[in-house]
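*Asks:* Provide a 3D model corresponding to the input given below.
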Amino acid sequence: MDKQINILKNEPLSKYSFTRTGGPADFIAFPKSVDEVRSLVKQAKNDDLPITVLGNASNLIIKDGGINGLVIMLTDMNSISCDNHEIVADAGASYIDVTIEAQRNSLSGLEFAAGIPGSVGGAIYMNAGAYGGETDKIVKSVVVLTNDAQIKSLSNQELHFGYRHSLIQENDYIVLQATFELQSGDSNDIQLEMDHFNSLRASKQPLDLPSCGSVFKRPVGNFAGKLIHDSGLQGYQSGGAQVSTKHAGFIVNVDHANATDYLDVIHHVQAVVETNYNIHLETEVRIIGRDK
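*Replies:* Take a look at the predicted model:
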């Protein structure tokens, strides 16, 4: 591995994940530029190492066995700039920081994301959304690194966005940068809407405890949280992981949970809801890594 880039061996990923769970990465690197990402990818491929890319590791469960090969964590690539009605943000930039930059420049369209804790790359990867807004509505283009280490720009249409889905999930592409196209607005009105959404989050979501965010996708014609609540599962606990008593769609770390605890709760919730309602809850959270 390149000695010029910050690379750690056997690093516990629980230090970086929002759930505070996850085993070690064989190698984890923190590139600061596109060239460093490209160099890491080429070297990993030469060494026949699998590659996993992470941003803020928010809507994610990393298994207790950790991750094989090289983990590329993009949090040091976090530049955000504004030009007229467009905001350009690196993949590792906080989505929340992008919303703050938009408000500072009196640009509207990103208010829904005011409290989404993920990175820009993660938001593109899963078409993150909340309160009626979705990332695909404001993305103009995305710069990616392809699986043959080429830099390519993809338009909104080429990204094939869907509900919690994008083309990135189907390819070995690495998101490097995104351009958001917004509209002029009043900075005070934008701030009021952001405050409103953050207030809703604080009142309904268990923000005081480690979690992986919303665990399940919304079933057609229903809501995961309601199905879980109506199944009497709030407060259900396995090990240190618990179905939140504040919001049934969240699983929180209440007592030094590990990833296996999280997965046990997920599988139990899925089984009970399927028995009660004949509905399979599909996970929204990304589950990666090796079993211990």
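*Asks:* rest of the way, CA atoms for contacts and neighbours
*Replies:* Will do.
*Asks:* now do the contacts for residue 107.
*Replies:* 85, 182, 183, 184, 185, 186, 187, 190 (C-alpha atoms under 8 Å, 6 or more residues apart in numbering).
*Asks:* how far away is it from residue 82?
*Replies:* Separation of residue 107 from residue 82 (C-alpha to C-alpha, to the nearest Å): 10 Å.
*Asks:* wouldn't residue 257 be in contact with residue 21 here?
*Replies:* Yes: assessed by C-alpha atoms under 8 Å, residue 257 is found in contact with residue 21 at 7.0 Å.
*Asks:* my guess is residue 141 is in a strand, correct?
*Replies:* Yes: under DSSP: H, G, I helix; E, B strand; the rest coil, residue 141 falls within a strand.
*Asks:* who has more neighbours, residue 257 and residue 21?
*Replies:* Comparing residue 257 with residue 21 by other C-alpha atoms under 10 Å, the one with more neighbours is residue 21, at 29 against 20.
*Asks:* how about this one, so we can line them up?
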Amino acid sequence: MEKSKLHELFKDKSFGEILFDEPMKNHTSFKIGGPADIMIIPNREDDITKSIKFCRENNIRYFVMGNGTNLLVKDTGIRGVVIKISNGFDNIEIQGDKVICQSGALLSKVAKKALKNSLTGFEFASGIPGTIGGAITMNAGAYGGEMKDIVVKVRVLDKNNRVVEFSNEEMDFRYRGSKVVDQGLVVLGAEFKLKNGDFSQIKERMEDLTERRVSKQPLELPSGGSTFKRPEGHFAGKLIEDAGLRGVRFGDAQVSEKHCGFIVNRGEATFEQVLTLIRTIQKIVYDKFNVILEPEIKIIGDD
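*Replies:* Reported below is the predicted structural model:
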């Protein structure tokens, strides 16, 4: 659909905040990406369900994102609609040992709320820079924990515009995947079951994990997090380092000197520079070790 017609269609809609020609670099941790024709930032569940239903009924392409922490967007941007579920749709409730969150809630905020209520089990996710929706979608994990370990049920919008709930078992959680990916679902919220614990021990565990992340990961520079999935029997960062690629760069896109599993933006990196670096890493690692590195970051956008 032509951009002018798209803008006209959304001019008077009330799906939350609506932005036109919004630069995606302002919404991704990589700080890379051209404009989205339309960006919707919903405040209520109704905003999400109605906007997606409207897009489906009018055959408008749409993409649902969270905090943009694992996205690499083309410099030409995204045609159609981007629905950003983050601030504004981020309520967190504690009910005994259960935590009930809207999908836009940041993992770090959920972890802090769990700590405040002396609930343990969420510490592993305290430093993951994403939202509940993104974490559920990809079964996010770190330091021995994964979403599947603590999820009770997930509330989603399905392909038929119905709001339904799935249990943990029904979610088909696996390494960096779930039923959300398989069926094109949209996460609206989730319920977690934690355990009562000792405040000081939970706090100490979170501080320890934070220190490990800060000391080992290039958090001081924009990136999309871990660039590649962990290949079976290997670690992506170690393979990249052993291939002699530490610090290699194309323009402002660079293999982090602090952790080779990350590609960082040294300033004004472009999509093409990052993509060239990704492909170069994949080819050299495959040539040297016969291991295929699969991107963990999601590459989106239109030419």
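*Asks:* please state their TM-score.
*Replies:* TM-score for the superposed chains, counting by TM-score structural alignment, normalised by the length of structure 1: 0.98, backed by 291 aligned residues with a C-alpha RMSD of 0.9 Å.
*Asks:* related to what we said a few turns ago, from the contacts of residue 107 of structure 1, which land in strands?
*Replies:* 183, 184 (DSSP state E).
*Asks:* and the contacts of residue 107 of structure 1, which of them are buried?
*Replies:* Among the contacts of residue 107 of structure 1, those scoring as buried are 182, 187, 190 (criterion: 16 or more other C-alpha atoms under 10 Å).
*Asks:* now these as JSON lines including distance to residue 273 of structure 1?
*Replies:* Written out in JSON lines, the entries for those read as follows (distance: C-alpha to C-alpha, whole Å):
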{"residue": "182", "distance to residue 273 of structure 1": "40"}
{"residue": "187", "distance to residue 273 of structure 1": "43"}
{"residue": "190", "distance to residue 273 of structure 1": "39"}
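*Asks:* tell me the SS of residue 272 of structure 2?
*Replies:* helix.
*Asks:* show me what it aligns to in structure 1.
*Replies:* Matched across to structure 1, residue 272 of structure 2 falls on residue 260, judged by TM-score structural alignment.
*Asks:* that match and residue 63 of structure 1: what is the separation?
*Replies:* In terms of C-alpha to C-alpha, residue 260 of structure 1 sits 7 Å off from residue 63 of structure 1.
*Asks:* could you measure from the match of residue 272 of structure 2 over to residue 266 of structure 1?
*Replies:* Separation of residue 260 of structure 1 from residue 266 of structure 1 (C-alpha to C-alpha) stands at 10 Å.
*Asks:* over to residue 201 of structure 1?
*Replies:* Separation of residue 201 of structure 1 from residue 266 of structure 1 (C-alpha to C-alpha) stands at 22 Å.
*Asks:* who has more neighbours out of the two?
*Replies:* Neighbour tally, residue 201 of structure 1 and residue 266, criterion other C-alpha under 10 Å: the higher count belongs to residue 266, 21 against 16.
*Asks:* helix/strand/coil for the more buried one?
*Replies:* Residue 266 of structure 1 - assigned by three-state DSSP - is helix.
*Asks:* so who does it touch?
*Replies:* Applying C-alpha under 8 Å, 6+ apart, no residues contact residue 266 of structure 1.
*Asks:* apply 10 Å and report the result again.
*Replies:* By C-alpha atoms under 10 Å, 6 or more residues apart in numbering, residue 266 of structure 1 lies in contact with 215, 216, 238, 241, 242, 243, 251, 260, 281, 282, 283.
*Asks:* same check, this time on residue 20 of structure 2
*Replies:* So residue 20 of structure 2 contacts 3, 6, 7, 10, 11, 35, 36, 37, 38, 39, 40, 81 (C-alpha under 10 Å, 6+ apart).
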